[in-house]
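1. Attaching a predicted model along with its sequence, questions to come.
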Amino acid sequence: MSGGLGQVIGEIMAFTDAFRGVTIANMMRNEAWHFLRLGNFLERADSAVRLWTTQADPEFSLVRDGPDSPHAGFHRVALLEAASALMPLRRLHGEPNRQGVTEMLLRRPDFPRSASFCLGEAQSNLAALQVDMCEPVMRELGKALAGVSHLEPEEGAAGMFAFGAARQADISAVEAAVDERFFVAQMPLRRAA
């Protein structure tokens, strides 16, 4: 095997992207398609929140050296690049500071990789699956969407980390409500003999 692990990982990523593209482009727009999209958008929202939360990780220079250090700036640029958000932020004349990162990764309803956009799309897919607005899964999703769109993280690493953890918990609650709504048969855990 020439190229090693990096080549294998690259091939897996390319195949996954191709599979997702072909599936999304060619699948009938029925329940299965909406359910697939629901899962994709919940996963993306969770990823966006986790990426945003790395700003509060004490292992990163942002926390160690302070929010205005050059290392913190490089870290924020890397976060935005990881989400393909740096150039869209610059087109909006935004800066890669804490507010810019929060805006792009969490709040922008018109940026496809923001948590707000992804949760809004998840809501649309649930509606297409004929889930009523008063059902628990829609309420949990509304709470998660409000959290990423409107709540403000506190200053400092501890406040940011708590905010990120709370938003992740909100998204996990949505996922649990989806499980409960769509997967009726709850299988009891078996004990190993």
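-> Structure's in. What do you need?
2. C-alpha only now, for contacts and for neighbours.
-> Will do.
3. Centre-most residue in this structure?
-> Nearest to the geometric centre of the chain sits residue 45, at 2.1 Å (C-alpha atoms, centre = their mean).
4. which element is it on?
-> Element membership for residue 45 (DSSP states H and E) is helix 31-53.
5. Show me what that helix packs onto, helices and strands only.
-> helix 115-128, helix 156-182 (3 or more C-alpha pairs under 8 Å, 6 or more residues apart in numbering; DSSP states H and E).
6. would CSV of these with distance to residue 138 and mean neighbour count be doable?
-> Output for the helices and strands packed on helix 31-53, formatted as CSV (distance: least, C-alpha to C-alpha, whole Å; neighbours: other C-alpha atoms under 10 Å):
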stretch, distance to residue 138, mean neighbour count
helix 115-128, 7, 23
helix 156-182, 8, 18
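7. can the ones you listed go into TSV with extra columns for distance to residue 77?
-> Formatted as TSV, those follow (distance: least, C-alpha to C-alpha, whole Å):
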stretch	distance to residue 77
helix 115-128	18
helix 156-182	18
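8. and of those, who's closest to residue 90?
-> helix 115-128 (18.8 Å; C-alpha to C-alpha).
9. Now do the following helix or strand past that closest one against helix 115-128, angle only.
-> Under the assignment DSSP H and E, the closest C-terminal helix or strand after helix 115-128 is helix 136-150. Orientation note: helix 136-150 sits at an angle of 160 degrees relative to helix 115-128 (axes from the mean of the first three to the mean of the last three C-alpha atoms, to 10 degrees).
10. and the comparison structure, right after this:
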Amino acid sequence: MLGRTANGMFWMFRYLERAENTARLLDAGLRMALTRDLETAEEEWRSVIATLGQKPLYEATHDSYEGSSVWNFVLRDKSNPGNVRQMFAAMRNNARTARTNISSQVWEAVNENWMKLDTLLARPVTQGQVGGVVTRLRRTGTQVHGALDGTMLRDEGYHFARAGTFIERAESTARILDMKYYLLLPSLSYVGSSLDSGQWDQVLRSVAGASAYTWLNAGRIDARGIVEFLVLDDRFPRSLAFCRSAQREHLAALSRMHGVEGHSNALLREADRDIAGITVEQIFERGLHQFLIDFTARNAAIAQAIGEDYRFLA
């Protein structure tokens, strides 16, 4: 497979995952903002922008964190080069680059949803429309991933697509947990205490984990349990442990196909040693923020190494 085609598969699914994760974060923020007073609602929207890493860019053009300003900035604002509309355009462009290596069903799912979303986001999104836009974004992720799993050969393209998915997913989960934990629980003395369950439910909804966590924990909401679930529970497909395991699986498959291991495989083994066998108590002792910073740095290094190993820019 040509490097630029592999790059197209990898980034096509990174952009898809990024857009879907952004939609979930917006949905969780909207749920919380609608149940709070104006001042608290603005704090919710401020946390959404901070979690996305777009605070300086947003504040350069906006004086307040009013809801419609935030979701339009995130979804379509031209002052934000990382808006969701641009993510979908980049996803479609990468799909076109890899067109001969994806099934017609994957292409149709990408292209049809891109056209619908491009139309939806051509004009400012009102409060009455934002829920529908978020639903469409989530549905797009489901359809494209379903088409990939149901129609694609388990060849190089498939494994590059899945590697991109789990690189991006791990980044998103770590960022959301780090930012939300910092905002909601600034002191370790609060671990295990009774906190605003609505806020922690928002964290879980941001990663599509509310139902699974509630089922596993009989509805008990606590900071320690949520951290353990999102970091270490390898049954949950958005936990850091699950994402790391999936990265290992797909990079191993690629190395078998190429007959050689690359630097990305070595970095992944090194990263595995940092998370294997660790307990949630040890994470708190080390410092959750530092643990997540180290995780995201390793995740970024693995992503960079994949591109170098398989000559994405060649």
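-> Right, received. Where do you want to start? Note that the structure is predicted; figures quoted are calculated from it, not measured.
11. re earlier: which residues touch the aligned residue in the second structure for the residue nearest to the centre of the first structure?
-> Under the alignment (TM-score structural alignment), residue 45 of the first structure pairs with residue 170 of the second structure. Residues near residue 170 of the second structure by C-alpha atoms under 8 Å, 6 or more residues apart in numbering: 238-240, 243-244, 296, 299.
12. I'd like those residues laid out as CSV, including distance to residue 8 of the second structure.
-> Below are these laid out as CSV (distance: C-alpha to C-alpha, whole Å):
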residue, distance to residue 8 of the second structure
238, 23
239, 25
240, 24
243, 21
244, 22
296, 22
299, 19
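13. Identify the residues contacting the aligned partner of residue 125 of the first structure in the second structure.
-> Counting by TM-score structural alignment, residue 125 of the first structure lines up with residue 250 in the second structure. By C-alpha under 8 Å, 6+ apart, the residues touching residue 250 of the second structure are 159-160, 162-163.
14. and for stretch 87-106 of the second structure, what are the contacting residues?
-> With C-alpha under 8 Å, 6+ apart, stretch 87-106 of the second structure has contacts from 4-9, 11-13, 15-16, 18-19, 107, 110-111, 114, 144, 147-148, 151-152, 157.
15. Any of the residues you listed buried? List them.
-> 4-9, 11-13, 15-16, 18-19, 107, 110-111, 114, 144, 147-148, 152, 157 (16 or more other C-alpha atoms under 10 Å).
16. among those residues, which are in strands?
-> Counting by DSSP state E, those place none of their members in strands.
17. Show me those residues that map onto helices.
-> Counting by DSSP state H, these place 4-9, 11-13, 15-16, 18-19, 107, 110-111, 114, 144, 147-148, 157 in helices.
18. Relative to residue 168 of the first structure, how far out is the closest residue to residue 57 of the first structure other than its chain neighbours?
-> Spatial nearest neighbour of residue 57 of the first structure, excluding adjacent residues (C-alpha to C-alpha, 6 or more residues apart in numbering): residue 63 at 6.9 Å. Distance, residue 63 of the first structure to residue 168 of the first structure, by C-alpha to C-alpha, to the nearest Å: 20 Å.
19. and if you look at residue 18 of the first structure?
-> Using C-alpha to C-alpha, we find residue 18 of the first structure at a distance of 28 Å from residue 168 of the first structure.
20. Outside of stretch 80-91 of the first structure itself, list whatever touches it.
-> 48, 77, 95-96, 100-101, 104-105, 113.
21. same thing but 6 Å
-> Residues from elsewhere that reach stretch 80-91 of the first structure (C-alpha atoms under 6 Å, 6 or more residues apart in numbering): none.
22. Check the offset of it from the chain's centre.
-> 15 Å (C-alpha atoms, centre = their mean, to the nearest Å).
23. and the end-to-end length of it?
-> OK, stretch 80-91 of the first structure end separation, C-alpha to C-alpha: 13 Å.
24. Any buried residues in that stretch, and which?
-> Residues of stretch 80-91 of the first structure classed as buried: 80, 83-86, 89 (neighbour count, 16+ other C-alpha under 10 Å).
25. Can you tell me which of these comes closest to residue 131 of the first structure?
-> residue 83 (30.1 Å).
26. Would you quantify the distance from the equivalent of residue 100 of the first structure over in the second structure to residue 231 of the second structure?
-> Under the alignment (TM-score structural alignment), residue 100 of the first structure maps onto residue 225 of the second structure. For residue 225 of the second structure, the distance to residue 231 of the second structure equals 10 Å [C-alpha to C-alpha].
27. Would you mind telling me which of those two has the busier surroundings?
-> residue 231 (25 against 16; other C-alpha atoms under 10 Å).
28. for the more buried one, what are its contacts?
-> By C-alpha under 6 Å, 6+ apart, the neighbours of residue 231 of the second structure are 239-241.
29. mind running it again at 10 Å?
-> The contact partners of residue 231 of the second structure, by C-alpha atoms under 10 Å, 6 or more residues apart in numbering, come to 170, 173-174, 177, 225, 238-243, 275, 279-280, 283, 292.
30. any idea which of those is closest to residue 197 of the second structure?
-> Once C-alpha to C-alpha is applied, the member of the contacts of residue 231 of the second structure that ends up nearest residue 197 of the second structure is residue 225, at 12.4 Å.
31. hang on, isn't that closest one packed against residue 217?
-> Yes - contact criterion C-alpha atoms under 10 Å: residue 225 of the second structure and residue 217 qualify, at 8.3 Å.
32. burial of residue 24 of the first structure, as a residue count?
-> Residue 24 of the first structure has 15 neighbours, counted by other C-alpha under 10 Å.
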